[in-house]
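Novice: Task: produce atomic coordinates for the following.
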Amino acid sequence: MAPSYDVVIGYHASDIKFVEKLSAKLEKSGLTVWYKKNQDEGKQTSEAILGCKIYLPVMTELSAVDKNIQEQLSLAYISNSAIYPLAQIRFRYLSPKLNGGAKLMLAKINWCFVFNMDEFDSKLDAVINCMKRDLSNMSPSSGGENLTEAAFSHGLVLTHGPNIDEMEGSSSGIGLTETNAQFWDRHFQDKQEVPWTEFRDKFRQDYGKKIDEELPDVKEDKLKFIINLIYKDIFDMEKTITRKVYDDFCVSKDPHAFFSRTQEYVVAYLSLREVLAMDSSLRIPVIQSLGQFSFPAIVAGLSDMLKDDDPNVRAVAAIALAHAGRDKQDTVDDLIGIIEDEDRLVRESACLSLGFLRSARAVSYVVDRWRNDPISTVREAAELALSKMDAVEAQRCMKVTQVLSSEMSALKPKVA
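Specialist: Model prediction:
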């Protein structure tokens, strides 16, 4: 289990003196703080971010282009930590150095700017007051949910920064044509459902240019990538789009709510891709944590990890996928696909995950491992999985196990 801190600080090594002063200030106020004290603590940093309530990146021209900071930002974002960026130079100087996803993410969050040390205490006092207010609103079991709003029914929540009067805010602003009507009402009026192709064409007509200007660059064709993401993740590849699903996604009645929510979704998706591309040694604790989210891209990412070259990644991904993808039809097939993996830990994970899912369709595959696997721990995992399954075949196998155990006990020599 990841350690829990109120605040984790991310920074470039050149800012260590400032970070030490910052940490001392936060700790003096009663907050628990963690920051990397040597360059070999990459794994600990990931674990600390997964367990923290607030991630505070110290943003400078060097940290803005630091891949470690970009990964940490993405990890904090998808693990639902509140993000409090603190900078010593103005946002307009940092913005050109940030990658697309980080730029869009941070542009929508209020910043604290400390331009000289004379204002350090007053600026940090304002930040600390805000942090404490937000921390007090978190229930012990919420994991920070009170700081966020549910983005959509897929399970991911998006973090929004605090409102602090003393801070110099910055907003990306999508700069769209003023209108009082929502996207749906502008084009479909009183209709309760429309064909996906019609919805797609109207969206492209209204927002194609803004997508090209505002949203982060991706390796794929940008507009095609966004359209496919909307179709697959937001509308679950339905041929007909209903007003209810549209409204549930939009949340608000803002005229450009659908575009804004899509914009947030893209940031979350790209943040996740950044995390899944992390160095293997850092990915293990991250993969474990992803099991709590049912966000489609997380499920797809975990499924892809079942083919990873590292058997440790495959094994942990199998367990996480059983939790994140428990409601997805393809999850059982994906896990069955690795039940004969060359690595014993992966086979054990596949058996245990299928047992967790209680899949009747997987029983014959688990039975095969129970009877035929050459490694005893895999057979034990298969037996445990069968004990969790309600299918008739699983129960019959367990009955056989009980009979065999009884007979073996009877054959053992009696102690005089």
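
Novice: going forward, measure contacts between C-alpha atoms and count neighbours the same way
Specialist: Will do.

Novice: Let me know how buried residue 217 is, in neighbour terms.
Specialist: When neighbours are defined as other Cα atoms under 10 Å, residue 217 has 16 of them.

Novice: That should have said residue 410, apologies.
Specialist: The burial count for residue 410: 10, using other Cα under 10 Å.

Novice: next up, for comparison:
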Amino acid sequence: MTVPFTDSTKFNVMISYSHQDSELMLRIRDLLTANGFDVWVDTKLKGGSNFFKNIGSAVIGCDIFFYILTEHSVASKFCQDEVSLARISNKKILPVTYCDPKDVAPEMDAGLRLILSCVQWICLDPKLDDEENDRQIVQSLNETLQSDLSDDSRLANYDIFFSEEESVSFPRSKSKFLRRTNSLHLVGFWTRNFGDSEKRVELKKVLARIEADYTYDYSRLQFEEAWALKALTFWCFDLERSATSITREQYDQFVFPNGKSEEQREMPDSFWVRCKDGFSVRLSMQEVFNAQSSVRYDSIQNLRQIKNKRVVTALCKLLRDHDPNIRAVACISLSYTGNSSPATIDKVSKLLKDVDRLVRESACVALGKFQSPGSVTALLDTWRNDMISDVRSAAVKALNIIGTPERLCRTK
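Specialist: The predicted model follows:
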């Protein structure tokens, strides 16, 4: 039987699957249970009330997110939402498949391909008997439970490939060598393209060098080129939309988020690996908080269990997303993370001037939850001047939660 879900239970393994693969799921569920794993899996058809109620909590509460990867699951919006939530929750993701990776990868969208590109797949052999494949599943799960989940460990698994035009010195049949074998790339991205003396570079030049250096790897992700290059760079460097250049300091902060020691050397592809990893978080966040997401609202409620720097940083960036629904949900989600730093309060306060009334109302709700005295002036201005009554009411509620003196909330 399926392990019953309760809010207080933490599961070793949560199984994500397409209901079209139910037979395979049941066999794997029974295998894991028989080998001592606590398993949570929703056996209802995707979209049932229990699914919507529990799925977000199950993903966030598990140790390993076990993804049954088939042509059905990569096409499932529900499965994509679950994988994305597992990514931003920093879960150990373990895909298992009988498919040839070359066959199933082209069916994935860019976000899913990015997420799964840095994890080890269990590729089962359909020619072997179930006992051999089952042994591999159990062994891989045990190894995953003991594995390191640090950034450095995860990022080390990303494959980086040559651009086609940069591999002309090699035989055509070997044009997909890993970049680290190329003598032209023994130094980091900034040094090899702009030199160590350059302290500021125009954004358009950085974009041009990203495109030139990583054409082949970039094309494998199947992004819409013009959109992705610009969005990737703005996202990774946390640039304002009006930015026209990038400083070496911004670059170093991105490549070495925990600080760079004097003896620390940048690996040739550290920059692009960070780009891919950061962009996978961006796409995952958009997938989870999109208006059509099946895990959106449950995720908001459960973000208080995550509270890691990666989530807070990503949510702050989503406050500038082009979609007002995502800006609004990111705003509310931030208030659940417990991060009420001055920088976060300032970013949320700016949304009180957003063109969308739902975003402004969400900003009021979030600032009230933060209980930040520093946001009182902005909330008072909203209460007095906003054209929408619901927004003004939300501002008053926030002010009352913060504990503003009664004379400040006196009606006109």
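
Novice: Tell me which other helices or strands the longest helix along structure 2 touches.
Specialist: For structure 2, the helix that runs over the most residues, judged by DSSP state H, is helix 270-289. Judged by 3 or more Cα pairs under 8 Å, 6 or more residues apart in numbering; DSSP states H and E, the packing partners of helix 270-289 of structure 2 are helix 77-88, helix 110-116, helix 151-155, helix 225-237, helix 248-255, helix 296-302, helix 309-318, helix 324-337.

Novice: what's the spacing between residue 39 of structure 2 and residue 398 of structure 2?
Specialist: With the distance defined as Cα to Cα, to the nearest Å, residue 39 of structure 2 ends up 41 Å from residue 398 of structure 2.

Novice: between these two, which one's more packed in?
Specialist: Ranked by neighbour count (other Cα under 10 Å), residue 39 of structure 2 and residue 398 place residue 398 first, with 27 against 24.

Novice: wouldn't that one be in contact with residue 369 here?
Specialist: Yes - the pair residue 398 of structure 2 / residue 369 is scored as a contact, 7.4 Å apart, by Cα atoms under 8 Å.

Novice: What lines up with residue 261 of structure 1 in structure 2?
Specialist: In structure 2, the residue equivalent to residue 261 of structure 1 is residue 274, according to TM-score structural alignment.

Novice: Run through the residues that contact that match.
Specialist: Contact analysis of residue 274 of structure 2 by Cα atoms under 8 Å, 6 or more residues apart in numbering lists 155, 254, 255.

Novice: if we can go back for a sec, so which of the helices and strands packed on helix 270-289 of structure 2 comes closest to residue 197 of structure 2?
Specialist: Of all these, it is helix 248-255 that lies closest to residue 197 of structure 2, at 9.4 Å by Cα to Cα.

Novice: Tell me roughly how far that closest one lies from structure 1 on average.
Specialist: Compared with structure 1 after fitting, helix 248-255 of structure 2 deviates on average by 2.9 Å (mean Cα distance after the TM-score superposition for structure 1).

Novice: now that helix, how far from the chain's geometric center?
Specialist: Here the centre of mass of C-alpha atoms in helix 248-255 of structure 2, compared against the chain's by Cα atoms, centre = their mean, to the nearest Å, lies 20 Å away.

Novice: Buried residues in that helix, which are they?
Specialist: Taking 16 or more other Cα atoms under 10 Å as the basis for neighbour counts, the residues of helix 248-255 of structure 2 that come out buried are 248, 250, 251, 252, 254, 255.
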